[in-house]
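>>> okay, here's the prediction I keep looking at, along with the sequence it came from:
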Amino acid sequence: MCATIALGLLSRKITGIPLSWGDGLYAVMIYWLCRFIFFQRSLSFCLVSSLAFCFTIEFLQLVQHPLLISVRNHPLLRLLLGQGFLWSDLIAYIAGSAIAFLLDRSFHRSKKK
């Protein structure tokens, strides 16, 4: 998870990397967090949970309540909560969560063999 965070932050600093990669890595990080919290639940549960969390955060960006705006102005919370709604972020979240899910599933299959 720490490596994912580092890659996500690095992706924001390098100009040649599309911003959607950072959003995808955000979804990967959330998937790993779900796997850590819900370690006894199925991989599918963690996939759906991570997508639900990412989508909720993204749709909350449509809400322009003064409290949320002030919270989003903090640099660290801006990274966690985002700044503005983009449909393309939802696609990046799906891709990132799917990649993490597939890596996790292949790891579990190779571990069983």
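Structure's in. What do you need? Numbering: from 1, shown residues only.
>>> okay, CA-based contacts and neighbour counts for the rest of this
OK.
>>> list the helices and strands the lengthiest helix in the chain packs on?
The residue-count maximum for a helix in the chain (DSSP state H) belongs to helix 87-112. In terms of contacts (3 or more C-alpha pairs under 8 Å, 6 or more residues apart in numbering; DSSP states H and E), helix 87-112 is packed against helix 19-37, helix 43-60.
>>> ok, and here's another one to check against it:
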Amino acid sequence: MLTFNKNYFGFAILIFLIEVLIALYIHDRFVRPYLGDVLVVILMYCFLKSFLKLPVLNVVLAVLAFSFTIEFLQFLNIVEKLGLEKSKIARTIIGTSFSWIDLLTYIIGITVVLIIEKYWHKKQMIEN
């Protein structure tokens, strides 16, 4: 179950760097709020797959459940309820505003993962 997959880890680092660049330099109404959310679930998936040898579907469902949970906590204003509204780190990591569209972006990101994984596995079977 525990493993190290350098390919997934490399993708995780690349996506993390893209997310940091988006956070620091892009302040628009599409890339930062939507593409950033699509990428964050792909980042979490790649990071988990870097260290855990689990079936794709299990990891996809875990990432989606975690993402939805965080969004639901935003709906409950958890940052304020925990007294962390002055913490920039808490506000950035947990977030502060619930959005139905965010749930859709997470689903889109997971769909991208599923499509890539399906293509990747099909390509590996052809090569073997």
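Thanks, I have the structure now. Keep in mind that what you see is a predicted model, and the values were worked out from it rather than measured.
>>> buried residues in the longest helix of the first structure?
Asp89, Leu90, Ala92, Tyr93, Ile94, Ala95, Gly96, Ser97, Ala98, Ile99, Ala100, Phe101 (16 or more other C-alpha atoms under 10 Å).
>>> what's the most buried one of the helices and strands packed on helix 87-112 of the first structure?
Sort those by mean neighbour count, taking mean count of other C-alpha atoms under 10 Å, and helix 19-37 sits at the top with a mean of 22.
>>> so that one versus helix 43-60, what angle?
On the basis of axes from the mean of the first three to the mean of the last three C-alpha atoms, to 10 degrees, helix 19-37 of the first structure is oriented at 130 degrees to helix 43-60.
>>> in which helix or strand would I find the counterpart of Ile89 of the second structure in the first structure?
Using TM-score structural alignment, the partner of Ile89 of the second structure in the first structure is Leu76. Taking DSSP states H and E as the definition, one finds Leu76 of the first structure inside helix 75-81.
>>> for the residue nearest the centre of the second structure, give its distance to Asn77 of the second structure.
What sits nearest the mean C-alpha location of the second structure, by C-alpha atoms, centre = their mean, is Val41, with 1.7 Å. Distance of Val41 of the second structure to Asn77 of the second structure, given as C-alpha to C-alpha, to the nearest Å: 21 Å.
>>> kindly report the same for Tyr119 of the second structure.
Counting by C-alpha to C-alpha, the gap from Tyr119 of the second structure to Asn77 of the second structure is 39 Å.
>>> go on, Leu43 of the second structure?
For Leu43 of the second structure relative to Asn77 of the second structure (C-alpha to C-alpha), the value is 25 Å.
>>> do the same with Phe98 of the second structure
8 Å.
>>> returning to what we had before: what's the residue nearest to the centre of the second structure aligned with over in the first structure?
Match for Val41 of the second structure (TM-score structural alignment): Ala27.
>>> Ile101 of the second structure -> the first structure?
Looks like Ile101 of the second structure aligns to Ser88 there (TM-score structural alignment).
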